[in-house]
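A.B. asks: Prediction below, plus the sequence it came from.
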Amino acid sequence: MSDSSFLNWPFFEERHRVLAAALEGWCASHLPVDHSDVDAACKGLVAALGAAGFLQPSGAGAGEKLDVRSLCLIRETLARHDALADFSFAMQGLGMGAVSLFGTEEQRLWLEKTRAGKAIAAFALTEPGSGSDVANTATLAEKVEGGYRLSGEKTYISNGGIADVYVIFARTGEAPGARGLSAFLMPADVAGLTIAERIEVIAPHPLARLKLEGVFLPESALIGKAGEGFKLAMSVLDVFRSTVGAAALGMARRALDEALARVQARKIQGEPLANLQMVQGHLADMALKVDAAALLVYRAAWTKDQGAARVSREAAMAKLYATEAAQEVIDAALQLHGGDGVRHGMKVEELYRDIRALRIYEGASDVQRVVIARTILGEAR
């Protein structure tokens, strides 16, 4: 059983402790799932999480606010048990984040479906020529009678190929660069949208390259105002970036648990590995990184929940430190397992593959460093 004493920190309320306990019980009965068919596993996880009510915090209806602490607790817990379950939950939130924050009443009908686990969401921002550089988005949305016609490509789109609805960003041209982007709600069955490629990665989950050829979307598909897509995307990432750190934290906690079990059971020269001071030093470093990551993640979540308009600095710090520290903790856990650590089917080997993408998506680590530096320089001026 992982350490849960952090739930007594002042960041949390009783409802968060109740949520954590309920989800822990659900995870013990339902996770991990079979990953042999990733598409089927993700569809099943979304449906099961929705039926159990755990997708409700992934979105916010009219008059509601996203509870970032709940989002982080859910992601941490799911990631500790099964990274694919965390992914399935996270994409319901990220995919519908723009609708939660800026959507119309009509658009929120999709939000009701994704929160119930009856539809799968996706967030289509990245392109072949623009990852971290969102301002370089090339997909075009031409204004036509009754709406917009979209053409272009998106790539590395999570849930690509299994999503029922996409939030997609395209250039509408109100101004150069970032100020000329808009966001749209796009059902997966629109004419002109094709799955050009399914992308296989180090830790399998549904990823695809999308091709848009003259996709027509009515004016009602526009989320927020035309030309404010970049601001909208950054507002969504401002909320959900902390939750990536939470997922990394969950993986790090699991790695520490696996390491603790290993060094107490494995013997060298008749003594448990845990008796070696060198091993104890590794364990101490791992525990320190886990707690430091938790403090940064839940500080960012708490700050947003207290009503802060933006938490770019706090969220960037949380994501950067938690993902980098988790990579180090998992690597140390694998090392303590010796040869078994790189054996396929071992949990630490699985975690080693699972953690790597978190240092890239929703803003790579070096992008987070830029965000932090620009924020503190701005404050200094």
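C.D. replies: Done, it's in. The structure displayed is predicted, hence computed values, not measured ones.

A.B. asks: Only C-alpha atoms from now on, for both contacts and neighbour counts.
C.D. replies: Fine.

A.B. asks: Strands along this structure, start to end?
C.D. replies: Assignment of strands within the chain using DSSP state E yields the ranges 121-124, 140-144, 147-158, 165-171, 181-187, 193-198, 207-218, 222-223, 267-268, 271-272.

A.B. asks: Same list (the ones you listed) but as a markdown table, adding distance to Gly44 and mean neighbour count.
C.D. replies: Shown next, in a markdown table, are the strands of the chain (distance: least, CA to CA, whole Å; neighbours: other CA atoms under 10 Å):
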| stretch | distance to Gly44 | mean neighbour count |
| --- | --- | --- |
| strand 121-124 | 14 | 27 |
| strand 140-144 | 34 | 18 |
| strand 147-158 | 16 | 22 |
| strand 165-171 | 17 | 26 |
| strand 181-187 | 20 | 25 |
| strand 193-198 | 19 | 17 |
| strand 207-218 | 17 | 20 |
| strand 222-223 | 29 | 24 |
| strand 267-268 | 41 | 12 |
| strand 271-272 | 41 | 13 |
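
A.B. asks: this is the comparison structure:
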Amino acid sequence: MADQSFLNWPFFDQEHRDWAAQVEAVAAGLNVDHSDTDAACRKLVADLGRAGILQPTGACDSGESLDVRKLCLSREILARHDGLADFAFAMQGLGTGAISLFGTDAQKAAWLPKTRSGAAIAAFALTEPQSGSDVANSTMTAVRDGDDYVLNGEKTWISNGGIADVYTLIARTGEAPGAKGLSAFVVTPDLAGFEVVERLETIAPHPLATLRFTDVRIPASAMIGAPGQGFRIAMSVLDVFRSTVAAAALGFARRALDEALVRVTERHVQGAPLFDLQMVQGHIADMALDVDAAALLVYRAAWTKDSGAARVTREAAMAKLFSTEAAQVVIDKAVQLFGGEGVRSGAMVEKLYREIRALRIYEGASDVQRVVIARQAMMAMEGKS
């Protein structure tokens, strides 16, 4: 049984402890068939929706806000049980985050009940081939034409690309150069000119794709927020969900630690448990330390946002950077402690090793987070934060 003592930290209310128990019960009962990734994701979204676990991924009412602690707890627990389950949950929130935070009542009513119930799959179409983490350099265009906008361009590395029912998309509307000339839209895949160009395979299989938009016509009412607010909307969404990436990494690390503890207890070397070796104890201590340090950063960021902070750029960046980097180290140590069994295809620690690598890249690579943290530190010194 994974450590639950962190739930008694002052970051959490009783409703969060109750929620964690509910997610744990559902996650423990999941039986994920990984032979068909698309089918597995569709089933996971449906099953999680039916169990009520997707409710925190959207905020339907004007007075409702996203509970970041529930989002983080959900991702940590799901990731500890199954990486694809975490992915399915996460994308329901990230894909509709802009609608929750900035959407009209009509947009919320049209999509959030569906994504929270598992009836529709969501995606966030942000990355482009030439821009990567440099969102302000996006070149996909949305040109006004009467009561419509016409979309042209490509998006790539889009999670749930090819299986999503609704996409939140960022495109250049040209109100100003750079970041100030982007806008956000709700797009569906049934539109003429929408094309899945390529499905992308990765070391930990997830549904990913490159999308092409050729003269795709959408109504002006599909815009989220106001013209030119797209960059701000995208950054606000990442500000919320970046902490949840850290939580997923924490879940992977916690599972690796649990697996390692069992291994060093059951595996005997020269007639004694592997754990009796002082060097092994040192590895276990370092792993436990990294897990708790990551948890403190994750739930500080989530608590700060839930307490009313307008932005948690610094806290979220610190949580994401430390947790993903530390989880990579924790999992690597677990693989080492397992020896040859640690690299056997299909072994739990081998799967964790493949799962964790992408988290140090997506939603802001580790070096990007370092830049963000350094700039936030400078702003704090200058009294601008």
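C.D. replies: In hand now; what should we look at? Fair warning: this is a prediction, and the values are worked out from it, not measured in the lab.

A.B. asks: and of the strands of the first structure, who's closest to Leu283 of the first structure?
C.D. replies: Across the strands of the first structure, Leu283 of the first structure has its closest neighbour in strand 271-272 (13.9 Å, CA to CA).

A.B. asks: average gap between that closest one and the second structure?
C.D. replies: Its aligned residues in the second structure lie a mean 0.7 Å from strand 271-272 of the first structure after superposition (mean CA distance after the TM-score superposition for the first structure).

A.B. asks: and for that strand, what span of the second structure is it aligned with?
C.D. replies: Here strand 271-272 of the first structure aligns to the second structure at residues 272-273, judged by TM-score structural alignment.

A.B. asks: hang on, Thr141 of the second structure packs against Lys155?
C.D. replies: No - assessed by CA atoms under 8 Å, Thr141 of the second structure is found out of contact with Lys155, at 11.3 Å.

A.B. asks: still on that earlier bit, make CSV from the strands of the first structure and add distance to Ala252 of the first structure to it.
C.D. replies: Shown next, in CSV, are these (distance: least, CA to CA, whole Å):
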stretch, distance to Ala252 of the first structure
strand 121-124, 26
strand 140-144, 40
strand 147-158, 23
strand 165-171, 31
strand 181-187, 34
strand 193-198, 29
strand 207-218, 24
strand 222-223, 36
strand 267-268, 24
strand 271-272, 23
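
A.B. asks: and of these, who's closest to Asp34 of the first structure?
C.D. replies: Counting by CA to CA, Asp34 of the first structure lies closest to strand 207-218 out of those; the figure is 18.1 Å.

A.B. asks: circling back to that earlier point, would you tell me which of the strands of the first structure gets closest to Ala248 of the first structure?
C.D. replies: Among the strands of the first structure, the nearest to Ala248 of the first structure by CA to CA is strand 147-158 (17.4 Å).

A.B. asks: Now find how far off-centre that closest one is within its chain.
C.D. replies: 21 Å (CA atoms, centre = their mean, to the nearest Å).

A.B. asks: cool, stretch 246-260 of the first structure as well?
C.D. replies: 16 Å.

A.B. asks: Just give me the mean distance for that stretch relative to the second structure.
C.D. replies: Mean deviation for stretch 246-260 of the first structure: 0.2 Å (mean CA distance after the TM-score superposition for the first structure).

A.B. asks: Need the contact partners of that stretch.
C.D. replies: Applying CA atoms under 8 Å, 6 or more residues apart in numbering, the external contacts of stretch 246-260 of the first structure come out as 1-2, 72-73, 75-81, 83, 86, 274, 283, 286-287, 290, 293-294, 297, 319, 322-323, 325-327, 329-330, 333-334, 336-337, 347-348, 351, 355, 358.

A.B. asks: Write the PyMOL selection for whichever of those residues are buried.
C.D. replies: Remark: buried members of the contacts of stretch 246-260 of the first structure, expressed as a PyMOL selection using 16 or more other CA atoms under 10 Å:
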select buried, resi 72+73+75+76+77+78+79+80+81+83+86+274+283+286+287+290+293+294+297+319+322+323+325+326+327+329+330+333+334+336+337+347+348+351+355+358
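
A.B. asks: Tell me the buried residues in stretch 343-360 of the second structure?
C.D. replies: For stretch 343-360 of the second structure, using 16+ other CA under 10 Å, the buried residues are 343, 348-357, 359-360.

A.B. asks: which residues are in contact with that stretch?
C.D. replies: Residues outside stretch 343-360 of the second structure that contact it (CA under 8 Å, 6+ apart): 83, 203-204, 245, 249, 252, 256, 259, 321, 324-325, 327-328, 331-332, 334-335, 341-342, 366.

A.B. asks: end-to-end on it?
C.D. replies: Its start and end residues considered, stretch 343-360 of the second structure measures 21 Å (CA to CA, to the nearest Å).

A.B. asks: ditto for stretch 185-199 of the second structure
C.D. replies: 23 Å.

A.B. asks: Am I right that Ala119 of the second structure is in contact with Ala46?
C.D. replies: Yes - here Ala119 of the second structure reaches Ala46: they are 6.5 Å apart, a contact under CA under 8 Å.

A.B. asks: ok, the two, which is more surrounded?
C.D. replies: Ala46 (21 against 17; other CA atoms under 10 Å).

A.B. asks: Could you check how far the more buried one is from Ile163 of the second structure?
C.D. replies: Applying CA to CA to Ala46 of the second structure and Ile163 of the second structure gives a distance of 13 Å.

A.B. asks: the helices in the stretch 1-150 of the second structure, which residues?
C.D. replies: Taking DSSP state H, counting those that start in this stretch as the criterion, the stretch 1-150 of the second structure carries its helices at 14-28, 37-50, 68-81, 83-102, 105-117.

A.B. asks: List the buried residues in the last one.
C.D. replies: This means helix 105-117 of the second structure. Those buried within helix 105-117 of the second structure under the rule 16+ other CA under 10 Å are Gln107, Lys108, Trp111, Leu112, Pro113, Lys114, Thr115, Arg116, Ser117.

A.B. asks: Check the second one too.
C.D. replies: Of the residues in helix 37-50 of the second structure, those scored as buried under the neighbour-count criterion (16+ other CA under 10 Å) are Asp38, Ala40, Cys41, Arg42, Lys43, Leu44, Val45, Ala46, Asp47, Leu48, Gly49.

A.B. asks: gap between that helix and the chain center?
C.D. replies: 16 Å.

A.B. asks: Please apply the same query to the shortest one.
C.D. replies: Relative to its chain's centre, helix 105-117 of the second structure lies at 20 Å (CA atoms, centre = their mean).
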